[in-house]
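A.B. asks: Sequence first, then the predicted structure, then my questions.
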Amino acid sequence: MSFFAFLGTLEIGLVYGLVALGVYLTFRVLDFPDLTVDGSFPMGAAVAATAIVAGVNPWVATLLAIMAGGLCGLVTAFLAVRCGILHLLASILTMIAAFSINIRIMGRPNIALLGEDTIFTPFETLAFDAGMDGSVFRLVVVLLLVILSGWFITRLLASDFGLGLRATGVNSRMVRAQGGNTALYTYFGLALSNGLVGFSGALFAQTNSFADVTSGVGTIVVGLAAVILGQTLIPGRKIWVAVVAVILGSILYRLAVAFALSSGMFGLQASDLNLITALLVAVALIAPRMKTQLKRGGKKKSSVAAKKMA
């Protein structure tokens, strides 16, 4: 893997780190199986790209993308909370609807951003004037944005409101018994989660210079892979540890995929990306159980040995 390919892999891993944060909020914190991210990710990209092409300031376009992603989450929450639709089905309905809406937003299946100003353009110009490669500056900007997002999530979950958010995912009946509004927590959690995913979609479009209606296919699996892989490798109960773990999990996942594809390991090709993702998620899910079983087996052997010695 070349140096520039390595930088590109780190960049895309950080961009999808925002997706991992969003998936962490729904699956781990709220215990809400949300597939909306497959629709909110391309919606963030579509809104940002359309706004930039229309001459809107890139930062404003990115903010609009975050709001569009959050709106997707609110629709899913409304279907689940207000209409009583099963969580998984509610998110699938929103995801399907978002596909058509994204085409409406862009007016066509994809939009190119070549030659358009993005949030990275000033930094790339600065790098060019200094005789440096713009990809390094772009990577630093993405890193700072992800760090700020992770810091915000950590502070939020450590607050009193965040405690209610986490309690809703653990025991919603207890929260209601204490006078808490579980519906409010669900609305907020899903809006924030998909807002982060929309933010990731906007960064994806601006770093890759295009937005495509199919770019969200498999996003939920990538997010789950990052969350499961990160928390398997870096276990911990503290909030900041979990946040760092899911971001690092996204980076490690992308590095593993890039290495497997670039090295030609097992004859893998770029079209095998979803297969690699599914295998990594399966391994990450099985690993903790195998570790627990091995520990139990070791304890049983030691107890049997102790009885024989006695």
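C.D. replies: Thanks, I have the structure now. Numbers count the residues shown, from 1 in each chain.

A.B. asks: For the rest of this, base every contact and every neighbour count on C-alpha atoms.
C.D. replies: OK.

A.B. asks: Now do the strands in this structure.
C.D. replies: Here the chain has its strands, by DSSP state E, at 110-112, 210-212.

A.B. asks: buried sites along the lengthiest helix in the chain?
C.D. replies: In the chain, taking DSSP state H as the definition, the longest helix is helix 273-309. Buried positions in helix 273-309, judged by neighbour count with 16 or more other Cα atoms under 10 Å: 273, 276-278, 280-281, 284.

A.B. asks: Next one for the comparison:
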Amino acid sequence: MLDFANLVSSLPGGVAQGLIWGIMAIGVYLTYKILDIADLTVDGTMCTGGAVCVMMIINGHSVPVALLCAFLAGMAAGLITGLLHTAMGIQALLAGILTQLSLYSINLKIMGWGSGAGKANQAISVDKYDLVVSSRYLFDGTYPWYKSPILWGAIFCAAIIVILYWFFGTEMGCSIRATGANPNMSRAQGINVNFNKVLGLMLSNGLVALSSGLLAQYQGFIDTNTGRGAIVIGLAAVIIGDVLFSRIFRNFALKLLGVVFGAIIYYLVMQVVLWLKVDSDMLKVLSAAIVAIFLAVPYWKGKYIPVKIKHQPENAEAAVSAGKEGKDNA
């Protein structure tokens, strides 16, 4: 029998993971929605950030410094993808695949730093290091409330949304948005389109790597499979947030908040799926199905839900008379 109490007890973990992955989803939003680029680099960056963060902490550096280095490592990966795309003329999708492929080997070397050989995983214990977030803080009542990963996940998400809202209101941020909306017109207005694409990819992958650093601390380890399918989760969060909140969240900051809510909803759905005892081997299929359904919703709405059209005059004479009446009334 299904135990409802087990489902309730697992929901806080879903919220915490949703907030952490929400940062990653914001990074995906920057490329997918703003730059109009499907960037597959994130599958590799999602491991790189965690690997850098874990190894920095293990080697005696503070957690803030480790997270900063993870962010910079992600930006470096985005820089490579951007240069492959802009300087070498490689399509953005293929450039992301090439960088992602390269990062697999780099991630092995990062996790095996100092051992002389690559490692596929690396663990980090909350008992030994003072981590920012950890699943132990969530489920072990001996830790104070301010250690809650839900609290810190919300703080990180809020800070990132505020910073991005400010940045994309600047001249540089507006030029990036213009580049994604219409690159030809932006180029005609004197905007350096290639530079903006590279910068957007760097910011996106930096956020993905930062999310990975937090995720590695939360789950207590990082391995080469951490980023596998990350782009699907990121797209799921973006699409869910867009479908459910686009009508009420019109402001740019609220749209980013909707992406975070989308990630939380995604992980809550995953918790329900696990509670229903669905085969865990099928989770990737379910993830793809969720994304496909939410991607199809706007198409189904446009095709099957009639759009209300304002009443129009039946003929030209009626249109002219209606115009005259309006002018006379004015």
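C.D. replies: Ah, there it is. As the structure is a computational prediction, the values presented were derived from the model and not from experiment.

A.B. asks: Got a TM-score for the pair?
C.D. replies: Here the superposed chains carry a TM-score of 0.89, computed using TM-score structural alignment, normalised by the length of the first structure; 296 aligned residues with a Cα RMSD of 2.4 Å.

A.B. asks: closest to Ile119 of the first structure among the buried residues of helix 273-309 of the first structure?
C.D. replies: Nearest to Ile119 of the first structure out of those is Leu273 (Cα to Cα; 28.7 Å).

A.B. asks: OK, contacts around that closest one?
C.D. replies: By Cα atoms under 8 Å, 6 or more residues apart in numbering, the contact set of Leu273 of the first structure is Val257.

A.B. asks: what's the matching residue for it over in the second structure?
C.D. replies: With TM-score structural alignment as the criterion, Leu273 of the first structure lines up with Leu283 in the second structure.

A.B. asks: Quick check: that match vs Val8 of the second structure, distance?
C.D. replies: With distances taken as Cα to Cα, to the nearest Å, Leu283 of the second structure is found 20 Å from Val8 of the second structure.

A.B. asks: And the helices in the stretch 101-250 of the second structure, which stretches?
C.D. replies: Under the criterion DSSP state H, counting those that start in this stretch, helices of the stretch 101-250 of the second structure are mapped to 135-139, 149-167, 171-181, 183-188, 193-219, 230-245.

A.B. asks: matching residues in the first structure for the fourth one?
C.D. replies: Against the first structure, the aligned range for helix 183-188 of the second structure is residues 172-177 (TM-score structural alignment).

A.B. asks: Superpose on the second structure and give me the mean offset of the matching stretch.
C.D. replies: Here the mean offset of stretch 172-177 of the first structure against the second structure after fitting is 1.1 Å, by mean Cα distance after the TM-score superposition for the first structure.

A.B. asks: Please apply the same query to stretch 282-290 of the first structure.
C.D. replies: So stretch 282-290 of the first structure averages 0.9 Å relative to the second structure (mean Cα distance after the TM-score superposition for the first structure).

A.B. asks: In the second structure, what stretch matches that stretch?
C.D. replies: So stretch 282-290 of the first structure sits over residues 292-300 in the second structure, by TM-score structural alignment.

A.B. asks: Give me the residues contacting that stretch.
C.D. replies: 236, 239-240, 243.

A.B. asks: of these, buried ones?
C.D. replies: Here, 16+ other Cα under 10 Å leaves 236, 239-240 buried among the contacts of stretch 292-300 of the second structure.

A.B. asks: hmm, back to that, and of the helices of the stretch 101-250 of the second structure, who's closest to Ser62 of the second structure?
C.D. replies: helix 193-219 (12.7 Å).

A.B. asks: Give me the helices and strands touching that closest one, please.
C.D. replies: Helices and strands touching helix 193-219 of the second structure, by 3 or more Cα pairs under 8 Å, 6 or more residues apart in numbering; DSSP states H and E, are helix 4-29, helix 42-58, helix 63-86, helix 171-181, helix 183-188.
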